[in-house]
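Trainee: Sequence plus predicted model, see below.
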Amino acid sequence: MQKQNRVYTPRKITIWRGIGYGIVDFVGGGSMTIIGAWMLFFYTSYCNLTAVEGASIIGAARVADAICSLLMGSLTDNFYKTKLGQRFGRRHFFLLIGSPLMLLYITLWIAGMNYWYYFATYMVFEVISSAMMIPYETLPNEMTDDYNQRTKLSSARMFISAGATFLATFIPGQLFAILGQHSPMPFLVNGTLFAIIFAIGVYVCYAVTWEKPVTEEMKKELEKDSVNHGSVFQRIWGLLKDYGSTLRIKSFRKHLLIYLFSFTGKDTFNTVFAYFCIYCLGLSATVAANMLSLSLIGLLVTIVAGFGMVKFGPKFLYEVGYGLMLLMLVGYYLIFQLHITSHTILLLFFVSLFYQIGRATLEFTPWNVFPFIPDLDEIVTKRRRAGIFAAVMSFTRKSTVAVATIAVGFVLDGSGFTKNAATQSLATQHAIANILLFGTGGLVLIALLVALTFKLDKRTHQIVLQEIVRLRNGGQKKDVKPEVAETVKELTGVSYDDVWPEDDLERNK
């Protein structure tokens, strides 16, 4: 009897296995936090680049990354057709090759090179990380159908992400204190350390997780994807149509808007916060790093939010997280506008602590919701297309990050920002503070307004999942209960009569 391939062998989902899965988010949570908080600062301080030049590198790489995300969604969904995909898994193959390539992260933090060096190294790392993260993000959907088990996996991922976010802000602060905050060496040491962690973490995830084998029935449905038919031009057009079809799902449209605006708001904050502390409040880079390192509270928040996700649902978490962030952004702004000079660091500590509680909730919730979205698509199309949904999420986020980063760079330069200067003009200080409050706050507020209308939770997801099982086992659409049909329509935006397309044989039963 032939031994079953390990990558297709389900195992019990334990806390340790959840951590093994979640450790890859050192790349998502760790690298992106460091890049968001320090990349533009590194470019303008140690690489002789202007804010616009630095922002253009980050922006261009994110655009390329976004395009790569789109291509990867369809590629990983259809990679089962190749020998490599069959042997290593259509998701896991990309983790295996991504592990050693994570070491290229070191090249981002070498000071004194020219514009095109930084352009090339950042572009390459972004594309590689995207090619790995898209398949990774489908794994909870691959490993289990159970709401609680998926929540356990996603919670473990967010727990690791919170720890990575803390280390990504805490370690640079300590390196500044040891090696000096006016030297590029802390950035290189930090980059080397995290690159090694990234490489090890990705391989651990490859070793301890699994995916569903592609059955003949799944192959039949996947072959219906437009990308699999016609000329090259028709396939490209079909690929775009497949991505566009994800927006047919009502809950995904709302989820995408929530994710898009909240994470772009968070990234805007990360980009400008070091400038705010140093130039608006007159504090050091070490203080800025230490305040960002209060993200450590995210470890506790992740545990609490995991229980909240099961008991109260995502809508409650959105309200709490976004509300806290908005209040604390006002707090930051008032510290600057009121020219508070006494106990500034203490006030900043408390505001930053509660902001990080909100931020941790912001990061936790969308990625805990995401594994349930492809199930809504499955009841509409009968297909499992988690890769395409992950790609659309990544594409939209990375596209907006590019816009936000470039916008921050232009606003700074337009306000008279002077690179390598110890102080900035009053106009520049006000521009920085306005980005912090109105840029970040406006985006988070939009996300909150959309979240107030979000209906997907444990109860409604279970209704949809049970209906999928009933239909797959030969149940008839005409026998559906009215409340089930209403729930399906509310979550998908598609009338029940139009979901679960029937072939001629099924119609004639």
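Mentor: It's in.
Trainee: CA only for contacts and neighbour counts going forward, please
Mentor: Will do.
Trainee: separation between Gly180 and Pro172?
Mentor: In this view, Gly180 and Pro172 are 11 Å apart by Cα to Cα, to the nearest Å.
Trainee: Gly29 now?
Mentor: 15 Å.
Trainee: now do Tyr117
Mentor: From Tyr117 to Pro172 the distance is 23 Å (Cα to Cα).
Trainee: Give the other helices and strands that the helix or strand in which Ser130 is found contacts.
Mentor: Using DSSP states H and E, Ser130 sits within helix 115-137. Where contact means 3 or more Cα pairs under 8 Å, 6 or more residues apart in numbering; DSSP states H and E, helix 115-137 is packed against helix 51-78, helix 92-101, helix 386-414.
Trainee: More neighbours: Tyr117 and Pro172, which one.
Mentor: Taking neighbours as other Cα atoms under 10 Å, Tyr117 and Pro172 compare with Pro172 leading, 24 against 14.
Trainee: give the contact list for that one.
Mentor: Taking Cα atoms under 8 Å, 6 or more residues apart in numbering, we find Pro172 in contact with Pro186, Phe187, Asn190, Ala289.
Trainee: quick one: the second one and Leu108 touch, right?
Mentor: Right, Phe187. No: with contact defined as Cα atoms under 8 Å, Phe187 does not reach Leu108; the gap is 9.3 Å.
Trainee: list the contacts for Ala64?
Mentor: Residues in contact with Ala64, defined by Cα under 8 Å, 6+ apart, are Met123, Val127.
Trainee: okay, pairing it with this:
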Amino acid sequence: MPSAPLPRSLRIGYGLGSFCAGTFSTVPGLLLLYYMTNSLGVPAGLAGLAVFLPKAWDLVVNPYVGRWSDRTVSRRPWLLGGAVVLPPAFAMTFAGSPVSGAPAALYIGVWFLLAATAFALFEVPYKAMPAEMTDDYHEQSALLTWRMGFLGVAILLAGGLAPALVNIEGGEPTVAGYRLMGLVIAVVLLVAMVATFFGTAKAPRIERAETEHVGLRAQLAAARGNRPFMLLLALSAAQMLAIGVMLAGSPYFASYILEDTAAITTLFLALIGPMVVMMPVWVRVSRKFDKRGGMLVASLLFMVGGVALSFTRTFGEAYAHGCVMLMGVGFAGLQLLQFSMLADTLIYDELRSGKRRAGVFTGLWTATETVMMAFGALLLGWILDAAGFVSSEPDEPVSQPASAIDAIVVGGALAPALLVSIAIACTLKYDLSAETLNALRRARDVVTA
């Protein structure tokens, strides 16, 4: 039988965790590459590595966190563990560096590695919790609507507040501005993580199958055997890479295409603002056309907006904001639907296997998601390096070659659109539906009767 509706207080308590996920996923992706290339004099390709490698570590640590959290009675203590380490590590990442150039990349990379590890302690168990709160197909979407609503607000606030703090003195961002931003965002992370720990204290816990105590390799093999999960993982990877490239490219797009460093805030608001108001709309779309159909519509909107954005130099700043807003409407659907579909694939696995291993799946998911976001910064760094982009420090401004300006358009607009087309191809092959899950439940009930 479907689970009872979850109380609003629990939905809010769980949703608050999105302030951690949204903030930590957004701010480094938006500012860290630009911080290193334009404030610390780090070459673009090396700066991209400093962003990417700590997140690549997620491929190792996240599955282990998922496996270990599967073995605990409650996943909530893991949330608190992440809260102890992530805020101070994040603050130190943007606190400045005693060195500049290539050594600064190593210094920043070490702090960012510690922050990424702490984020895994929180985020992997957090993503596994919905599948253990409710079995109902549409209640999953309702719960995740709250999560994604909070996520939209968190990304909106973090993406608007962080650049504003960095530019608090006006003009080109300074190291002091980045340091202030790091401290403020660290406080936001701490409050959100602790609030989620206490806000989920009364969460129901559906009795699941016995946790599978097998080796990590066997559990990853199980993930590969879950076809809907692997297709969803592939389409999510393409989406996250697209967003990673776009976010990393936003400061460059504002500075060199729009020639207005403050425009990074308004561009970001145009992308994320629709997430706050469009979530209920996408829930209705998913009910009418199923989640797969909704995902296709959202992807097409994002792709069309990205292609149109590449013509900004012809049509101007207002046009650019309109294109980004169209991408934001699609992005809202991408975010809601992929996480709702993820919960479905976790239930699908348990109904088929009779084993509790959601943490392994969410560990692999979170690792892939964060790695692809970070790879977006690395990819952009490679593109800028190949195009001859010149890194600098605030007191030594430089002029960029025309090839570098063209590369910024590619990274900020065309590359994200192309990558989402890959996600569309994966979505067309995804076929898990409510009917499939209900048939598996009926078969399980017959066996256990």
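Mentor: Structure's in. What do you need? The shown structure was predicted, so the numbers you read here are calculated from the model rather than taken from an experiment.
Trainee: TM-score for these two?
Mentor: Remark: TM-score between the superposed chains equals 0.90 [TM-score structural alignment, normalised by the length of structure 2]; 434 aligned residues with a Cα RMSD of 2.2 Å.
Trainee: The helix holding Ser130 of structure 1 to helix 92-101, inter-axis angle?
Mentor: Angle of helix 115-137 of structure 1 versus helix 92-101, following axes from the mean of the first three to the mean of the last three Cα atoms, to 10 degrees, is 140 degrees.
Trainee: longest helix anywhere in structure 1?
Mentor: helix 147-179 (DSSP state H).
Trainee: what's the helix or strand for the equivalent of Met341 of structure 2 over in structure 1?
Mentor: In structure 1, the residue equivalent to Met341 of structure 2 is Val369, according to TM-score structural alignment. Assigned by DSSP H and E, Val369 of structure 1 belongs to helix 344-369.
Trainee: If you count contacts, what does that helix end up packed against?
Mentor: Against helix 344-369 of structure 1 (3+ Cα pairs under 8 Å, 6+ apart) you get helix 147-179, helix 250-275, helix 285-292, helix 298-311, helix 314-337.
Trainee: What residue in structure 1 is paired with Asp135 of structure 2?
Mentor: Asp135 of structure 2 maps onto Asp145 in structure 1, by TM-score structural alignment.
Trainee: what does stretch 299-310 of structure 2 contact?
Mentor: Stretch 299-310 of structure 2 has contacts (Cα under 8 Å, 6+ apart) with 319-320, 323-331, 334, 409-410, 412-414, 416-418, 420-421, 423-424.
Trainee: What range does that stretch cover in structure 1?
Mentor: Going by TM-score structural alignment: stretch 299-310 of structure 2 matches residues 322-333.
Trainee: ok, average deviation of that stretch from structure 2?
Mentor: Here stretch 322-333 of structure 1, set against structure 2 after superposition, deviates by a mean of 1.1 Å using mean Cα distance after the TM-score superposition for structure 1.
Trainee: Which of the residues in that stretch are classified as buried?
Mentor: Neighbour-count burial for stretch 322-333 of structure 1 flags Tyr322, Gly323, Leu324, Met325, Leu326, Met328, Leu329, Gly331, Tyr332, Tyr333 (criterion: 16 or more other Cα atoms under 10 Å).
Trainee: same question, stretch 297-306 of structure 1
Mentor: For stretch 297-306 of structure 1, the neighbour count (16+ other Cα under 10 Å) marks Ile297, Gly298, Leu299, Val301, Thr302, Ile303, Ala305, Gly306 as buried.
Trainee: Same check on stretch 180-187 of structure 2?
Mentor: Buried residues in stretch 180-187 of structure 2 (16+ other Cα under 10 Å): Leu180, Met181, Gly182, Leu183, Val184, Ile185, Ala186.
Trainee: From these, which land in helices?
Mentor: Leu180, Met181, Gly182, Leu183, Val184, Ile185, Ala186.
Trainee: wouldn't the third one be in contact with Pro88 here?
Mentor: No: counting by Cα under 8 Å, Gly182 of structure 2 does not reach Pro88; the two are 9.1 Å apart.
Trainee: what about whichever residue in structure 1 pairs up with Asp70 of structure 2, neighbour count?
Mentor: In structure 1, Asp70 of structure 2 lines up with Asp77, judged by TM-score structural alignment. Neighbour count for Asp77 of structure 1, taken as other Cα under 10 Å: 20.
Trainee: Might you report the residue contacts of Asp77 of structure 1?
Mentor: Asp77 of structure 1 touches Arg90, Arg91, Arg385, Ala386, Gly387, Ile388, counting by Cα under 8 Å, 6+ apart.
Trainee: Which contacts among these does structure 2 share?
Mentor: For the contacts of Asp77 of structure 1, the aligned pairs still in contact in structure 2 (both residues aligned by TM-score structural alignment, their matches' Cα atoms under 8 Å) are Arg91, Arg385, Ala386, Gly387, Ile388.
Trainee: Including distance to Cys277 of structure 1 and neighbour count, could these go into CSV?
Mentor: Below are the kept ones among the contacts of Asp77 of structure 1 laid out as CSV (distance: Cα to Cα, whole Å; neighbours: other Cα atoms under 10 Å):
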residue, distance to Cys277 of structure 1, neighbour count
Arg91, 42, 30
Arg385, 44, 27
Ala386, 41, 28
Gly387, 40, 27
Ile388, 40, 29
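Trainee: Kindly indicate which of those residues lies nearest Leu256 of structure 1.
Mentor: Leu256 of structure 1 has its nearest neighbour among those in Ile388, at 13.3 Å by Cα to Cα.
Trainee: From Leu239 of structure 1, how far off is that closest one?
Mentor: Ile388 of structure 1 is 10 Å from Leu239 of structure 1, by Cα to Cα.
Trainee: okay, and the common contacts of the two?
Mentor: Ser74.
Trainee: Ile168 of structure 2: what's its closest spatial neighbour, skipping adjacent residues?
Mentor: Of all residues not flanking Ile168 of structure 2 in the chain, Gly177 sits nearest, at 6.4 Å (Cα to Cα, 6 or more residues apart in numbering).
Trainee: swap that for Ile196 of structure 1, sorry
Mentor: Spatial nearest neighbour of Ile196 of structure 1, excluding adjacent residues (Cα to Cα, 6+ apart): Leu103 at 6.4 Å.
Trainee: Matching that neighbour against structure 2, which residue comes up?
Mentor: Leu103 of structure 1 maps onto Pro87 in structure 2, by TM-score structural alignment.
Trainee: if we can go back for a sec, mean distance between the longest helix of structure 1 and structure 2 after superposition?
Mentor: Looks like 1.9 Å for helix 147-179 of structure 1 (mean Cα distance after the TM-score superposition for structure 1).
Trainee: List the buried residues for that helix?
Mentor: 147, 149-176.
Trainee: And stretch 18-26 of structure 2, by the same measure?
Mentor: Neighbour count says stretch 18-26 of structure 2 has Ser18, Phe19, Cys20, Ala21, Gly22, Thr23, Phe24, Ser25, Thr26 buried, by 16+ other Cα under 10 Å.
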